[in-house]
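>>> Below are the sequence and a predicted model; questions follow.
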Amino acid sequence: MLRFVSERRTHIAQILNPINELDAVALTCDLPAHGLVRGDVGTAVLVHGNGAAFEVEFVGYDGHTVALLTLEHTQVRPLQTRDIPHARELQAARLVA
């Protein structure tokens, strides 16, 4: 039963939050341990478990990878047509206690 519920939640998440490999995504939460904040844009380079999680690469404008992270579907969203890019200086990563 638990597996069915988990698979159903994953399927619903994929329908509501359809992200495919190489889609641009935005963070829905801050990740201070990596110097990232809500709204930062990355690329989903790999989809896990039918959209349950994603490998997301965050790249600076100089082309260097800032972070490559495994994120749950609740931590990212697809970019919307009304989103605009925003430049900010990357803050040093902080350890979260």
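Okay, I see it. Numbers count the residues shown, from 1 in each chain.
>>> can we go C-alpha only for contacts and neighbour counts from here?
Fine.
>>> Not counting sequence-adjacent ones, nearest residue to the most centrally placed residue in the chain?
The centroid of the chain falls nearest to residue 76 when counting by C-alpha atoms, centre = their mean (3.6 Å). Excluding the flanking residues, the one nearest residue 76 by C-alpha to C-alpha, 6 or more residues apart in numbering is residue 27, at 4.5 Å.
>>> Residues touching the helix or strand residue 14 falls within, excluding its own?
Assigned by DSSP states H and E, residue 14 belongs to helix 2-16. For helix 2-16, the external contacting residues (C-alpha atoms under 8 Å, 6 or more residues apart in numbering) are 49-52, 73.
>>> which of those residues lies closest to residue 23?
residue 51 (12.3 Å; C-alpha to C-alpha).
>>> What's the local residue count around the residue nearest to that closest one when sequence neighbours are not counted?
Counting by C-alpha to C-alpha, 6+ apart, residue 51 lies nearest to residue 14, which is 5.2 Å off, once chain neighbours are set aside. For residue 14, the neighbour count with other C-alpha atoms under 10 Å is 18.
>>> Please compare the first structure with the one that follows:
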Amino acid sequence: MIRELGTVVLAHDLPDLGLEEGDVGAVVYVYDGGRAVEVEFVSGSGATVAVETLRASDVRPLGDSEILHARALAA
């Protein structure tokens, strides 16, 4: 279940936002009983890269046995 302030993983690329499958974000708000979520994606310094309302199927909860990975943002 996806909850507000939870950590989620993007399920597919969002090229218009410069986001890629596997990018990690924080849930800001859960809409309509969990059918949609607002997610904030940030850089390593904490600067907001994107805040986007997504379908619940666009993200998944971060698993306990997963490790985070860093990548450079596209210019």
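Ah, there it is. Every value quoted in this text rests on a predicted model; they were computed, and no experiment measured them.
>>> Could you tell me which of the contacts of helix 2-16 of the first structure count as buried?
Buried subset of the contacts of helix 2-16 of the first structure (neighbour count, 16 or more other C-alpha atoms under 10 Å): 50-52, 73.
>>> Which position in the first structure pairs with residue 19 of the second structure?
Residue pairing (TM-score structural alignment): residue 19 of the second structure is matched to residue 36 of the first structure.
>>> Near that match, how many residues? Count them for me, please.
Look at residue 36 of the first structure: counted by other C-alpha under 10 Å, it has 21 neighbours.
>>> any idea which helix or strand comes after the helix holding residue 14 of the first structure?
Sequence order places strand 24-27 as the next helix or strand after helix 2-16 of the first structure, per DSSP H and E.
>>> quick one: that following strand to the second structure mean distance?
Superposed on the second structure, strand 24-27 of the first structure shows a mean distance of 0.3 Å to its aligned residues (mean C-alpha distance after the TM-score superposition for the first structure).
>>> in the next helix or strand after that strand, what counts as buried?
For strand 24-27 of the first structure, the following helix or strand on the C-terminal side (DSSP H and E) is strand 41-48. Neighbour counts over strand 41-48 of the first structure (16+ other C-alpha under 10 Å) mark 41-47 as buried.
>>> So for the helix holding residue 14 of the first structure, what gets flagged as buried?
Neighbour-count burial for helix 2-16 of the first structure, counted by 16+ other C-alpha under 10 Å, picks out 10-11, 13-14.
>>> Check stretch 51-58 of the second structure too.
Using 16+ other C-alpha under 10 Å as the test for burial, stretch 51-58 of the second structure gives 51, 53-54, 56, 58.
>>> okay, those residues in TSV with distance to residue 3 of the second structure next?
Below are the buried residues of stretch 51-58 of the second structure laid out as TSV (distance: C-alpha to C-alpha, whole Å):
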residue	distance to residue 3 of the second structure
51	16
53	14
54	14
56	11
58	14
